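Student: Build me a model from this:
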Amino acid sequence: MYLIGLTGGIASGKSTVAKRLAELGAVHIDADRLARDVVEPDTPGLAAIATEFGSSVIQPDGSLDRAALGAIIFSDATKRDRLNAITHPLVWSRTLELIREAEENDPFAVVVYDVALLAEAAADRRLAFDLIVVVHADAETRIVRMIRDRGLSRAEAAARISAQASDSERLAIADVVIDNTGTVDATRAQADMVWRRALLALT
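Tutor: Predicted coordinates:
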């Protein structure tokens, strides 16, 4: 098995790279999806969030009010850290289960763990990867994308960028940097090079 940690700041285009690698045959594990799964109604994760942040972040149907929680954590780094302390261990535990399943199904699998907050993770978790790929775009490009694609204000987009690791922190952990300031085809071509590198490592 060859394990790739794929990361990038919000609106960097990480999903484009993940999609391309999956098209080529990689097993895609999406940390964002797992983060939603571990806070579904009636899960220990959601119960812990309700205890920490109060009933205002729980909707009448018992699900997480993501907008209400986001308003809290994007304006307060301490509260954001408290949320991460709840969700990150749960996501990582499920990730390890999925990685083991992928290897059991195919010892020569290429597994891509698609995770926005890899630079923020503990160093021992980063050591689990054979290759760390960082998808990079400058902050202004990402702000424009969030305004255009997500309907955020400039201030909201900037707040989301500042809530994550800096570009320099992310680039410092990279084995490969994919520049996503050009065309989609150019980004996909760079993803193809990562795929070939993984296959070569498995031979």
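
Student: CA only for contacts and neighbour counts going forward, please
Tutor: Fine.

Student: Mind listing residues that contact stretch 98-117?
Tutor: 1-10, 14-15, 18, 21, 25-32, 164-165, 198-199, 202 (C-alpha atoms under 8 Å, 6 or more residues apart in numbering).

Student: Show me the strands in this protein, by range?
Tutor: 2-8, 27-30, 110-114, 131-136, 176-179 (DSSP state E).

Student: Check which helices and strands the longest one sits against.
Tutor: In this case it means strand 2-8. Where contact means 3 or more C-alpha pairs under 8 Å, 6 or more residues apart in numbering; DSSP states H and E, strand 2-8 is packed against helix 14-24, strand 110-114, strand 131-136, helix 184-202.

Student: Now show me the structure for the sequence below, then we'll compare the two:
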Amino acid sequence: MTSKLTVGLTGGIASGKSAVASAFQRMGVKIIDADVVARQIVEPGQPALAEIMARFGEDIVDSDGQLRRRALREIVFADDAARADLETITHPRIRQGLAAERDSAQSDYCLLVVPLLVKSSMIDLVDRVLVIDAPEATQLERLMSRDDIDEPLARRMIAAQDSRADRLAMADDVLINTGPRKDIADLAAALHAGYLRLAQGEVDDLPPLLLPG
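Tutor: Below you'll find the model as predicted:
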């Protein structure tokens, strides 16, 4: 176990991870988001961006030197080898950034938001796993609307992630995010109360929690 309780928040794309993380943040929990770290490591001048350009070509950046994320996404979700190459470049750096932020966190416990917690081999960074769950049909609808993409690309993006079965198999706690958004705060508060008890040493462990939404 790490010196500070670290909860890994994961879930399929468009399952509502950001909404749940925001609810925890409002309660004073340090949120460390792999997507934020992933954006930081590909800023202009960063070594990862240079490696991405070497692998995918200089036209993968725009005239300002910024990564053309949509273009890269379309490439890697159509080609498994290309996606593996990208992950080889980015995942070690994302892991390093997450670990550094976790180790400097000041809240009672921290939340690592990592979509690919299993596939990225980052599960050893956390002590407990919270899965945000939603049926694939719900994910598909949200993703197409959110990212303005067609169904084939949305399905490829969902398929590239940890499977729903794999996520649920590794979960200590599950929050089912299919209800109204206003319910998220109450569900997160119930989890937060248990995590605080665990972080402060009031209990040695918590029973698995299943929170329908």
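
Student: can you tell which of the helices and strands packed on strand 2-8 of structure 1 is closest to residue 144 of structure 1?
Tutor: strand 131-136 (14.5 Å; C-alpha to C-alpha).

Student: And the closest one, how far out from the chain middle?
Tutor: Distance, stretch centre to chain centre, for strand 131-136 of structure 1: 11 Å (C-alpha atoms, centre = their mean, to the nearest Å).

Student: Next, the angle from that strand to strand 110-114.
Tutor: 40 degrees (axes from the mean of the first three to the mean of the last three C-alpha atoms, to 10 degrees).

Student: with structure 2 superposed, average distance for strand 131-136 of structure 1?
Tutor: Relative to the matching residues in structure 2, strand 131-136 of structure 1 has an average distance of 0.6 Å after the fit, by mean C-alpha distance after the TM-score superposition for structure 1.

Student: In structure 2, what range does that strand match?
Tutor: In the comparison with structure 2, strand 131-136 of structure 1 aligns to the range 128-133 (TM-score structural alignment).

Student: cool, stretch 69-89 of structure 1 as well?
Tutor: Taking TM-score structural alignment, stretch 69-89 of structure 1 hits residues 72-92 over in structure 2.

Student: what's next to the matching stretch, contact-wise?
Tutor: Here stretch 72-92 of structure 2 has contacts from 38, 41, 48, 51, 52, 60, 120, 153, 156, 157, 160, using C-alpha under 8 Å, 6+ apart.

Student: Which positions in it come out as buried?
Tutor: 72, 76, 77, 82, 83, 86, 87, 89, 90, 91 (16 or more other C-alpha atoms under 10 Å).

Student: do stretch 37-49 of structure 1 as well
Tutor: Neighbour counts over stretch 37-49 of structure 1 (16+ other C-alpha under 10 Å) mark 37, 38, 39, 45, 46, 47, 49 as buried.

Student: Check the offset of that stretch from the chain's centre.
Tutor: Relative to the chain's own centre, stretch 37-49 of structure 1 is displaced by 19 Å; criterion: C-alpha atoms, centre = their mean.

Student: how about that stretch, which residues of structure 2 does it hit?
Tutor: Mapping stretch 37-49 of structure 1 onto structure 2 (TM-score structural alignment) gives residues 40-52.
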